[in-house]
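In: From the sequence below, what's the structure:
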Amino acid sequence: MLSLFFKSDAPQNESGWKNDKFDQLLLAARGETDEARRTQMYADLQTMVHEESGIAIPYFMSSLDGHTRKLRGLSPIPLGGLMGFSFAEHVWLDA
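Out: The predicted structure follows:
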């Protein structure tokens, strides 16, 4: 994702952010075989994106909840929205 969205010449670089140090470190990290060193390099790249780039990453939830007094069986479960996505097995409409 770093190569697709943040490298200076990336076609999806929507913010137009250009940073030669980032580009060089990214290329070096992609070729690094030492796992610990590569991990640190990618952490440094992410820090650079966080502190220096000009992009916001919004979060969009793609679900809608509706409610009616006829709805029965719906209860909160801490596994996720809509009863951990098993709501269809436990919810019904009262006549």
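In: make it CA atoms for all contacts and neighbour counts henceforth
Out: Will do.
In: name the helices or strands packed onto the longest helix along the chain?
Out: Secondary structure of the chain per DSSP state H: the longest helix is helix 35-52. Applying 3 or more C-alpha pairs under 8 Å, 6 or more residues apart in numbering; DSSP states H and E, we find helix 35-52 packed against helix 20-31.
In: Show me what the helix it packs on packs onto, helices and strands only.
Out: Helix 20-31 packs on helix 35-52, going by 3+ C-alpha pairs under 8 Å, 6+ apart.
In: Please provide the structure for the following sequence as well, for comparison with the first:
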Amino acid sequence: MPELSQPPSIRDLRVTRGLTWIADRLASTHPGFTMTTTDRESTAREYVHTHYRDDRAANSAMWDLRDALPAILPGDTHDEYAARIRLHIQEVSA
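Out: Below is the predicted model:
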């Protein structure tokens, strides 16, 4: 993420928007279900496919989201993982 004195880049804004969408989606879709890597990947892929038409931009966005998403901790539910994504967006460790 950029220094506080610098405005966020377009890439940072794009990643933040994607992470927010993914967190909202996970929290609203079976929030008590155990979080899996398949859930993380499919939700990120759903975001990319619904927001990007150009394959190059979609591929770039997907890699940026994969890099930005936090690791899944044992026992995480969709809701807990979504909360950790939101903390990650705010640059807070959990």
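In: How alike are these chains, TM-score-wise?
Out: Comparison of the two superposed chains (TM-score structural alignment, normalised by the length of the second structure) gives a TM-score of 0.30, and 42 aligned residues with a C-alpha RMSD of 3.8 Å.
In: quick one on the thing from earlier: show me what counts as buried in the longest helix of the first structure.
Out: Applying a neighbour-count criterion of 16 or more other C-alpha atoms under 10 Å, one finds 38, 41, 42, 45, 49 buried in helix 35-52 of the first structure.
In: now the fourth one, nearest residue through space, not along the chain?
Out: Meaning residue 45 of the first structure. Spatial nearest neighbour of residue 45 of the first structure, excluding adjacent residues (C-alpha to C-alpha, 6 or more residues apart in numbering): residue 22 at 6.5 Å.
In: Equivalent analysis for the third one, please.
Out: Ranked by C-alpha to C-alpha, 6+ apart and with sequence neighbours excluded, the top spatial neighbour of residue 42 of the first structure is residue 29, at 6.7 Å.
In: okay but that neighbour is in contact with residue 41, surely?
Out: Yes - using C-alpha atoms under 8 Å, residue 29 of the first structure is in contact with residue 41, at 5.9 Å.
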